[in-house]
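> My questions are about this predicted structure, shown below with the sequence.
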Amino acid sequence: MKKQSLQHWILAADLIWTLIAMVLAYFLRYGITWYGPAGESFLAFTPLLLGALGLWTVIFSWTKLDGFRRGWHLPAILSQLFLAVCFLIMVLLAGAYLARDFVSRLTLAYFGFLLFVGFVMIRYFVHAILGSKYVIGAVRRVVIVGNGPVAREMASKIERHPEMLCQVVGFLCSADTSFDSRMPGVAGAATTVRTLGVIDLLRDERVDEVIITLSRPGLPEVMNLATRCRREGIGVSVVPHPYELYLSKPELLDIGGLPVVRLHEANGNFANAAWKLGLDVTLGFVLLLLSLPIIAIGALAMIRKQGGLFCRELRCGQFGKLFWMCRLNSDRDCKALPSYELVLQQLSITELPQLWNVLRGEMSLVGPRPESPERVKHYSDWQRQRLNVKPGMTGLAQVYGLRQQHSSEEKARFDLQYMLHPSPFLDISLLLQTVWTLVGRLLRLRGLSTPNTEEAESTTDNLLEGTLPSAHSTQSSAD
């Protein structure tokens, strides 16, 4: 199924459910009747229903709420749908107030709850249908030509986008006169295949499409492979060169039959800086007031620590400017932490003092996590792009489970994705996803007794379960 068609079907299902949810909300409020007390018939809610249908269509298109466009990630879907439904209900209430129409707030509360549950179930149902197609093998089998970061990212993207109905079955790496292949049938080992034998290999593996991700796709062997694939009915797709991951927004143009890829730089603007500053100041101040008791409890728990209750760590901020990042005085590298200190770290309570850095303008609530100058000096040009924005207390990498144990390259991959599509909606959604992540850690920590060193390491490993298997440890950095 084409992605555009899938989005239309999900939107249509949302609109149908909106109508059903309004009817159910009315029945829950007034009973199984079309006429409530004081003449409040269901027809009185028709303007609200029409407004909800139109507004949801706009919200759906603007915020990409189908659940698949940025990859299937349930916490992201829950947080985004929750925010969108809350915004919808607030607009409906405001509209009714301005129109001086009486609207039962309980009915709207039922309506909002039903909308949220129904929208989540619609997307989960679609995901289940797509999953069944993978089980029965009704998907396109794909081979990726290349072994660089773009090839690895392509495989990761295909895995996170089940709506593509594609399955990566192997990799081909071009040599001068042959290809190294990695197929499941050879247990992941590399096998050298002559160019003339590649088509036979692809045919044996029932490959439907080849995706070329090489930095030099014009090599004779690669061009020969593409020509032979097309003759055999195997689809050929090409990632254009030069393309660097998440540094630009591509746009495909067709100029008289000649395909042209235009790369737009993902530069910030005054509007983005203004709303982000306003969000950081207002929400940061509120969160600081709410978290003061938690910070105080955490500080009291560590009152016996040498060196004070708080500590400062030198970090690189926006454009590489150095600043002192605040946190509770808990050693991340210590392997034998007491249980209470382990809990403080895993719930990121040790990082709450950084709200002060947010109010000082050195950090943002959402953004790439700041790293030490020693680590930043080893950045590649690609990784340095993450220094173009203020560092944050949380970010896209953190809600996917990446912390100080993971490499800067892995975190930069998520951070640059975030920087390509900044919006207040995304920032608030990531804050909600962070809460989801912390709740998940809290549930895993339940029943934790005082661990010894091995138990502490095991607990940390379990908490990081489900993150990218390719991530590797490097020197420590901020969580």
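Nice, thanks for sending it over.

> rest of the way, CA atoms for contacts and neighbours
Noted.

> and the spatially closest residue to C326 that is not a sequence neighbour, what does it touch?
Leaving aside its sequence neighbours, C326 sits nearest to R312 (Cα to Cα, 6 or more residues apart in numbering; 4.8 Å). Residues in contact with R312 (Cα atoms under 8 Å, 6 or more residues apart in numbering) are W324, M325, C326, R327.

> hang on, the first one in a helix?
So the one you mean is W324. No - counting by DSSP: H, G, I helix; E, B strand; the rest coil, W324 is located in no helix; its state is strand.

> And it, how far from A151?
38 Å (Cα to Cα, to the nearest Å).

> Just the buried ones from the contacts of R312?
Among the contacts of R312, those classed as buried by 16 or more other Cα atoms under 10 Å are M325, C326, R327.

> I'd guessed the first one sits against Q354; true?
Yes - if you go by Cα atoms under 8 Å, M325 and Q354 touch, sitting 6.5 Å apart.

> could you pull out the strands for the protein?
Taking DSSP state E as the criterion, the chain carries its strands at 140-145, 166-174, 178-182, 190-194, 209-212, 235-238, 248-255, 258-265, 310-316, 322-328, 364-366, 392-394.

> Return the most buried member of those.
Across those, the average number of neighbours (mean count of other Cα atoms under 10 Å) peaks for strand 364-366, which reaches a mean of 26.

> Put this next to the first one:
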Amino acid sequence: MLKEYHLFFRRLMICFDLFIVTISFFLSPFLFSDYGDVIQQFGNYFILLPALLSVWGIFLHNFGMYESFRTKNITEVIFPVIETALVGGGLLGSFVFLAKIQTIGSEHLFYSFFMATILLCGEKVSLLFFMQYQRKNGFNTRNILIVGTGKRAQHFINTIGKNVEWGINVIGLIDNDAAKKNTVVCGNKVIGAVKDIPAIIHKTVVDEVMFVVPRSWLNTVEEMIRYLCDIEGLKVSVAVDLFTLNLARTKYSHVTPDTIGKTRSYLSEFPLLVFESAPDKLLQLFIKRLMDIIFSGIALVSLFPVFLIIAIAIKTTSNGPLFFKQKRCSLNGRVFKLYKFRTMVADAEAKRGALLKNNEMQGPVFKMSNDPRVTKIGKFLRKYSIDEFPQFWNVLKGDMSLVGPRPPIPKEVDEYEPWHRRRLSMRPGLTCIWQVSGRNKITNFDEWMRLDLEYIDNWSVWLDFKILFGTVPAVLAGSGAK
């Protein structure tokens, strides 16, 4: 994994662990003392807090908690917590005793370390299972296409193989030597030449293209780098020394082992130039995903009674399933199953061909006012976008976000112009900028795409909030989907 992703995850984990320790320290006295006594002594607890956090932070780090977390098993994430509790608790207890700190008793320290141990172990095990689930479903790995098969590329591939915790999946190699096509280099197949890259990324999910090539190749690959960044919206990394290229947003990074010390001794770092046109604000992207999880979870619980009413209305007014399920494209072309409440007759897809002449949208998307396939209850659901509610489940799973370009069907993506594909560089959403800037009054597909790209180029958490707030009046006004 790129260094900044690992560092961000590690710092986030450390901050959350220390937050748990702090909560445990202030709540544990309620387990053995009266409420009034705890409140009276509450201010004194802050005296020991810095030492407590230092002990937990230092020992968790030294016992290897934050090294290569991705590949750990349950035992390996629990033992560092228990070791820290035993060793750190003993040392801090001795310090309190020798320093004769009267405001903090041994009982308080014991319950504090005990509670923190239980909570931290629960957090680590839950995180471990969550990461394994994400990786199993393709959300915790990055698909990398490597351009180059020389010694430097081979060394890089071997480095990836030795560090599975990076979560990198090499989908194939690229080399302009025709004789190398279909050969295997370091366990990976050469699947084409540089000119074949556009066709490859359209047929396969690729998150990043990495050029590990000789300097003599740079003139020949520059145009491809420009195409991948500015047109396709993919992240591109070039494993070369620093040089000047005016492409997208440029930053200096490097691939580095997650483990500190023993791994670094035999693995050299790879200096990389990273070009990307999609948002790369890690903290804001994390906040965006956190918002997705919290708000979609709340929505699914709070709207459950509404779901039951809608289910009864749909099943009693028309024949067919409750939900409409359809394959859609997510980040970088990943395919997922989107859910909606069914608003059309059961054989709606079979009748679509006869209605194509009435398409009101220019381009590959089909939009039609007064579609005869829509049921009576379906018209109401569509008018107020209620049919979209099941997509909160897609948001919770990570297939979608609350805000983002609307997810296209694979057939539409196949008909995209090259510059349209950059809208796939961000996770699709329930609502986006075009829905609050005219909603379905837009009939020009290119204008729709330009608005999506405008959202991607100017994305921020604050912009998401503004779009969400703008969506509410648009939905209440009844200007819903056609």
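Yep, that arrived. Predicted, not measured: the structure shown is a model, and the values here were computed from it.

> Need the TM-score from the superposition.
The TM-score (TM-score structural alignment, normalised by the length of the first structure) is 0.40; 249 aligned residues with a Cα RMSD of 4.9 Å.

> just curious, which of the buried ones among the contacts of R312 of the first structure is nearest to I144 of the first structure?
Nearest to I144 of the first structure among these is M325, at 42.3 Å by Cα to Cα.

> Determine the number of other residues adjacent to G284 of the first structure.
21 (other Cα atoms under 10 Å).

> Touching, it and Q354? I think so.
No - with contact defined as Cα under 8 Å, G284 of the first structure does not count as touching Q354 (9.9 Å).

> Kindly reformat the contacts of R312 of the first structure as a markdown table containing distance to I144 of the first structure.
Output for those, formatted as a markdown table (distance: Cα to Cα, whole Å):
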| residue | distance to I144 of the first structure |
| --- | --- |
| W324 | 44 |
| M325 | 42 |
| C326 | 45 |
| R327 | 44 |
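
> Of those, which is the nearest to R182 of the first structure?
Proximity of these to R182 of the first structure (Cα to Cα) peaks at M325, which lies at 45.0 Å.

> and the closest one, what is it in contact with?
M325 of the first structure touches R312, E313, L314, R315, Q354, N357, counting by Cα under 8 Å, 6+ apart.

> ok, now how distant is the fourth one from E410 of the first structure?
With distances taken as Cα to Cα, R315 of the first structure is found 19 Å from E410 of the first structure.

> likewise the second one?
Computed as Cα to Cα, the E313 of the first structure to E410 of the first structure distance reads 22 Å.

> again with the fifth one
Applying Cα to Cα, one obtains 23 Å for the distance of Q354 of the first structure from E410 of the first structure.

> Hmm, E276 of the second structure is touching R249, no?
Yes - between E276 of the second structure and R249 there is a contact at 5.7 Å, judged by Cα under 8 Å.

> helix, strand or coil for E447 of the second structure?
Classification of E447 of the second structure by three-state DSSP places it in helix.

> what number of residues lie near it?
E447 of the second structure has 13 neighbouring residues, counting by other Cα under 10 Å.

> Ok, D292 of the second structure next?
Neighbour count of D292 of the second structure, defined by other Cα under 10 Å: 23.

> before we move on, the earlier item: so, if you compare the buried ones among the contacts of R312 of the first structure, which one comes nearest to F82 of the first structure?
R327 (30.8 Å).

> To L48 of the first structure, which of the strands of the first structure lies closest?
Proximity to L48 of the first structure (Cα to Cα) singles out strand 364-366 among those, at 34.4 Å.

> got a list of contacts for the closest one?
276-277, 280, 284, 355, 358, 390-395, 427, 430-431.

> Counting neighbours, which of these comes out on top?
Most crowded among these, counting by other Cα under 10 Å, is L355 at 29 neighbours.

> Now do the contacts for that one.
Going by Cα under 8 Å, 6+ apart, L355 of the first structure touches G284, F285, L287, L288, L365, M393.

> likewise L92 of the first structure?
Contacts for L92 of the first structure (Cα under 8 Å, 6+ apart) come out as L48, G51, A52.

> As TSV, those with distance to I136 of the first structure would be great.
TSV is the format used below for the contacts of L92 of the first structure (distance: Cα to Cα, whole Å):
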residue	distance to I136 of the first structure
L48	43
G51	42
A52	39
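
> Out of those residues, which sit inside helices?
Among the contacts of L92 of the first structure, DSSP state H puts L48, G51, A52 in helices.

> How many neighbouring residues does the last one have?
Right, A52 of the first structure. Neighbour tally, A52 of the first structure, other Cα under 10 Å: 21.

> quick one: it from L15 of the first structure, how far?
Distance from A52 of the first structure to L15 of the first structure, by Cα to Cα: 9 Å.
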